[in-house]
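In: Following is a predicted model, sequence given first.
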Amino acid sequence: MERPTTNYPTEGVIKAPATYPPVLESVEILGYVTDRNGIGYSRDIGRSSTFAGRCYYVFGDTFCKDKDGDFVGLQSNTAAIVKSPAEPLNSEYLSIQKDGLVDALIPLIGEEHRFYKDPRFWKDPEWRVTLWPFGGIVETSPGLGWIWYEKGMEHLNDGNMPRGVGVARVHVDLASGKLHALRTETLLFGVDEPRVGGFSSVLHEEHIYLWGHHGKDVVLARVPKDSPWQRDKYSFWDGEGYVPWWQAAVPVVKDVQHGAIIKSSLFGKDRPWVFIGCTKWLDSMVMIGAAASLEGPWELIPLFKATGIDYPQLKMYCMYPHQWAFAEEDGELMVTWSEEWPGNVVAAKLKFQQGDNPTYWKRVSINEAPHKTRYDLMKKHAAAIAAYSGVNISPEGRWIAPGFAPPEGVMPLHLRIEGSDLESVIEGETLVKAQMDRDLQISIPPQIQIAQMAQYLASIFGTEQDKVNCSFYYKIGACRHGDRCSRKHVKPSYSQTILLPNLYQNPAYDPKTKMNASQLQNHFDAFYEDFWCEMCKYGEIEEVVVCDNNNDHLIGNVYARFKYEDSAQTACDALNSRWYAARPIYCELSPVTDFREACCRLNSGEGCVRGGFCNFIHRKEPSPELDRELELGTKKWLRARGHDEKSMSRSPSPEPTRKRY
């Protein structure tokens, strides 16, 4: 059988990664990170992040100046956009006041203004509030993300006194490129707890991993990417696994002050995680390390000693890598560090020595491999192949498709292999690489009718027979296993329904509540009316469902089903940058369109024996009077705007037959 046509190249060359331990071939000082307006700001940190397809620098203390170079105020954090990655040292502030003061990315709010009402002048010259974002921005969905910051009170004579770590929701104005951050006064971690997120942060699969100082060392925590503002969702690395109590956290990196942990191909696939930073000794030494996993172990190696440009005699700190600036496959990486005041952020281009043997690869048929290799590969990837194609396969490589007769012979599976000597790899007993998602291409024999197979796969999609997609997530929009589920949670790209997880805070589940049944119903009615009216701003509402469950994945979940998909998308985009009851809103499109399948059928009349721990939705109903009032009010509102079904009809209404007096 001929090979199937694919969109992948059939052969190529992969440059060898940089050697490890690393060897520096050169360090080229590029200059200061400057602003396009030509004003020479004195600032530090200078950590960068890619966000909504753009590159941004996040700075710490920024001494703002006007166009004449006169000092106008101090901000503890600012953000600037890099308009062209080809010019990595040129950034631009997008929000500057008329007098030259740069707007802060993470703003002061509430009681903080009591100490620092006007950023130009300290109310009390002895103190100021600091919000330092050392950890960088994590993007969890396009244009939306989070930034952790260390809050402190800085005394002019005694230095900074930490208050804890908070988190802010970040979103971008796609038209202007300006970043906005929303936060509350409540901190995630107190002064005596680990400052996770205050050192470094990275998104990996379904979790955000956060490093932070606890005492002299750095510990590691993680949180699901959809709930970083929930303190009880954080878990901590104890050396063997992740546990919910921070007291069990063990150090993962020692004797460092600043730095970043990134996922990188610089040192090859065996060491995908790379650390760049500086020691706590203020010796200006750039440290580097690489590890196979996020948790380490991390053995840091001195790389070179950083120097300043205009202030070479000062100490250097805040050392960070910037992957977007140069090509890692060429062994190149940009690193920045900060000079002590009154200095700025210095950038340098590092060139690492690469290995001598590049990797040649070619896509070949499994039939070209030896029998033992073929057998081992089929056995190893049997489950993945079945999930990928919808067709089961035996360890011998034969088709076992429900409803179809297996063809004769071994299926012609195509894969990509790589090695320094291609012929020896093909003739040998080992295949260096065989990845399912990217490198295994299944060629369906002509004996199997593709149309019948597609029809069969469509018929079992989202059911218990579907071994790939989670049926609970498809029916309910939530799964009790969360990101640990063995099946896929496919989020829709368009839907009529939006889901706002954990939005409704039911006082009935508060052990301290003293509300009776009538007061609880009034509390819910007030929330239901508020939510319904707010959703009407985005389009015509057909249904609102609030979960009365008490299990983790359903508690407080609120669904809103619109008549049109465009309305749901508009609502989802708008709500992700809003807050409700002093908590940030997280909104997503939900696959649920029929709540008859999502709701528990035994719940009517309190018949479900599982109560609030049922895995199907227990729908909390508003009072009948409110439900009727909202329905009539919505119809009247639509009729007044000509959007009701009657006014949208093409045919004219019949003349009334009853006389009016």
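Out: Nice, I can see it. Residues are numbered from 1 along each chain as shown.
In: Please count neighbours and contacts with C-alpha atoms only from this point.
Out: OK.
In: So in the chain, which strand runs the longest?
Out: strand 159-172 (DSSP state E).
In: how far out from the middle of the chain is that one?
Out: Centroid separation for strand 159-172 versus its chain: 18 Å, with Cα atoms, centre = their mean, to the nearest Å.
In: Same check on stretch 339-357?
Out: 28 Å.
In: Same question for stretch 208-217.
Out: Distance, centroid of stretch 208-217 to centroid of chain: 19 Å (Cα atoms, centre = their mean).
In: circling back: what does the longest strand of the chain rub up against?
Out: Around strand 159-172, the neighbours that count as contacts under Cα atoms under 8 Å, 6 or more residues apart in numbering are 52, 106, 137, 143-155, 178-184, 186-193, 195-198, 228-229, 577, 584.
In: Quick check: strands, which of those residues are part of them?
Out: Among these, the members found in strands (DSSP E) are 137, 144-155, 179-182, 584.
In: May I see the PyMOL selection of the buried members of the residues you listed?
Out: Of the ones in strands among the contacts of strand 159-172, the buried ones can be selected in PyMOL as follows, counting by 16 or more other Cα atoms under 10 Å:
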select buried, resi 137+144+145+146+147+148+149+150+151+152+153+154+179+180+181+182+584
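In: in stretch 237-250, what's buried?
Out: Those would be Trp237, Asp238, Tyr242, Val243, Pro244, Trp246, Ala249, Val250, for stretch 237-250 by 16+ other Cα under 10 Å.
In: Repeat that for stretch 63-75.
Out: Phe63, Cys64, Lys65, Asp66, Val72, Gly73, Leu74, Gln75.
In: Let me have the buried residues of stretch 237-250 in CSV, adding distance to Ala526 and secondary structure as columns.
Out: As requested, these are arranged in CSV below (distance: Cα to Cα, whole Å; DSSP: H, G, I helix; E, B strand; the rest coil):
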residue, distance to Ala526, secondary structure
Trp237, 42, strand
Asp238, 44, coil
Tyr242, 39, strand
Val243, 38, strand
Pro244, 34, coil
Trp246, 38, helix
Ala249, 42, coil
Val250, 46, coil
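In: try this one next to it:
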Amino acid sequence: MHKLKSAFSAMTSPTKSASDSHISSQPQHQAPSHQPPRLRWPPALLSPPLTLGPILDTSPRHYPRDFGRSIQLSGHTYYLFGDTFCFSSPPSQNFLGVTNNTIALVPDLHTPAKSTWLQEYGEEERVEEFVSYTEEEEEMCRRWKEEGKNKRIVNWAFGGIAPVPNTQTSGCAEAWMFYDSGETLEASVIHGRGIGVAKLSLSSPSNPNTIVCERTGPFPLFDPTGPSWGNMSILSAPDGYTYLLTGRDLDNYIARLLTSSSFADPSNYTFLHKDGHWHPHYSPPYGPLGSLAHDILAGQGQGALLYLPDFAPEGKPYVWVGCSKFLTGRVWVGVAERPEGKWEVVDVGELPRGEGGNRYCVYPHVWGSRLERGEVMVSWSDDGTMGGKVLVGVLRFETEGGEGCADE
């Protein structure tokens, strides 16, 4: 969708993030012990991407939507969506409105193209926001509607989550999440409002429907004219830090903080500068004339940082899977020794055209992948139909070393 193209160019621990983390591909037998195969570098696909289909709701209702980043908390898997267009059930299919951000449960990991809302909605009810509006934001949207202006406030969560250490097996699993807030007019983002922080929690770890999102800390967390920290991808790394890959216009930046610290406190963050050091402060200008390092994963747009030490090339355990800022519909893969780089990034091929629209928001899903076979599940958005849709597919990469794997 056009508004998203504008948005992406303008806005864009020991405990690992479940959506951006390593899932061990060690074999089940104990003897003999073998290393699993690794991603061959430079990477190449063994075959064109396989499309599994669009992500659909388990009900018969139609929900055009985009984004489709997945997160995992306390063993449950969810998709985070952006603008979600809500309709009543067939045959009427009355349009009920747009929800700017939503969350849905993946009830069966073996059917990743199916999701379900956390509660049942009546025939004339639209899905609720996951990152809710403040009273002030609700009032602004109400006033614009009364004035006949097609303006909205959106709170989009592109970056994934960082689980709070030592809570995943406790009575209340928790995670941090960033949301990128903006004002839209017609189909374009016209004003960035800055980045905010929310805390996710599961009051009953065994019940996936008990997940809630509570905005916390100051808003905006940082100067809204600068980078919206964490709006691309966040990754909790084994060194005890969570890294925030961040896009602003054509530049990309990175910040970090201790995973054990409060994400709602701006004083806990440090920012990578061009001198190669992490500093607690920064100031404008931004881009080539500023002091911040601005070329982290240069040219990349939406995607995810992953820590895959058993699958990535030896010595470069950090992996990027995503797309560029330029709506080419192609998948890019990168590897690095450290989250801040330096990164080697390669174009591995074009995604299926589907309805012929722009393809964007490319996200890997390790929980649906078979890394021991070189297979990585990805999703992407396609705006070729009204409201867009999220498709799921599989990329099969060449691997080397290990025992290999036989075709099925």
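Out: All right, it came through fine. Every value quoted in this text rests on a predicted model; they were computed, and no experiment measured them.
In: picking up where we left off before, out of the buried residues of stretch 63-75 of structure 1, which sit inside strands?
Out: Short answer: the buried residues of stretch 63-75 of structure 1 in strands (DSSP E) are Phe63, Cys64, Lys65, Val72, Gly73, Leu74, Gln75.
In: picking that back up, would you reformat the buried residues of stretch 63-75 of structure 1 as TSV and include distance to Pro624 of structure 1?
Out: As requested, these are exported to TSV (distance: Cα to Cα, whole Å):
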residue	distance to Pro624 of structure 1
Phe63	60
Cys64	59
Lys65	61
Asp66	62
Val72	60
Gly73	57
Leu74	56
Gln75	53
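In: Could you identify the most distant pair in these?
Out: Asp66 and Gln75 (13.9 Å; Cα to Cα).
In: hmm, back to that, can you tell me which of the buried residues of stretch 237-250 of structure 1 is nearest Tyr375 of structure 1?
Out: Using Cα to Cα, the buried residues of stretch 237-250 of structure 1 come closest to Tyr375 of structure 1 at Tyr242, 36.7 Å.
In: how near is the alignment partner in structure 2 of that closest one to Ala293 of structure 2?
Out: Aligned counterpart of Tyr242 of structure 1 in structure 2: Trp278 (TM-score structural alignment). As judged by Cα to Cα, to the nearest Å, Trp278 of structure 2 and Ala293 of structure 2 stand 10 Å apart.
In: now swap in Glu138 of structure 2 and tell me
Out: Per Cα to Cα, Glu138 of structure 2 is found 37 Å from Ala293 of structure 2.
In: Wasn't Met533 of structure 1 part of a strand?
Out: Just so we're on the same page, residue 533 of structure 1 is Cys rather than Met. No. Counting by DSSP: H, G, I helix; E, B strand; the rest coil, Cys533 of structure 1 falls outside a strand, being helix.
In: Report how many residues lie close to it.
Out: Using other Cα atoms under 10 Å, Cys533 of structure 1 has 14 neighbouring residues.
In: Look up how far Val545 of structure 1 lies from it.
Out: In terms of Cα to Cα, Cys533 of structure 1 sits 14 Å off from Val545 of structure 1.
In: Please name the residues that touch Met177 of structure 2.
Out: Contact partners of Met177 of structure 2, counting by Cα under 8 Å, 6+ apart, are Ala157, Gly159, Gly160, Ile161, Ala162, Val197, Ala198, Lys199, Leu200.
In: Can you report how many residues lie near the residue mapped onto the first one from structure 1?
Out: What it means is Ala157 of structure 2. Under the alignment (TM-score structural alignment), Ala157 of structure 2 maps onto Pro133 of structure 1. By other Cα under 10 Å, the residues close to Pro133 of structure 1 number 30.
In: before we move on, what about Met161 of structure 1?
Out: Neighbour count of Met161 of structure 1, defined by other Cα under 10 Å: 14.
In: Which residue in structure 2 aligns with it?
Out: Checking TM-score structural alignment: Met161 of structure 1 goes with His191.
In: Ser471 of structure 1 now?
Out: When structure 2 is aligned by TM-score structural alignment, no residue sits opposite Ser471 of structure 1.
In: One more: Ile29 of structure 1?
Out: In structure 2, Ile29 of structure 1 lands on Thr51 (TM-score structural alignment).
In: Please name the residues that touch that match.
Out: Per Cα under 8 Å, 6+ apart, neighbours of Thr51 of structure 2: Pro352, Leu391, Val392, Gly393, Val394.
In: distance of Phe271 of structure 2 from Gln300 of structure 2?
Out: Distance, Phe271 of structure 2 to Gln300 of structure 2, by Cα to Cα: 19 Å.
In: of the two, who's got more company?
Out: With neighbours defined as other Cα under 10 Å, Phe271 of structure 2 and Gln300 compare such that Gln300 has more, 25 against 22.
In: which position in structure 1 aligns with that one?
Out: Alignment note (TM-score structural alignment): Gln300 of structure 2 maps to Val256 of structure 1.
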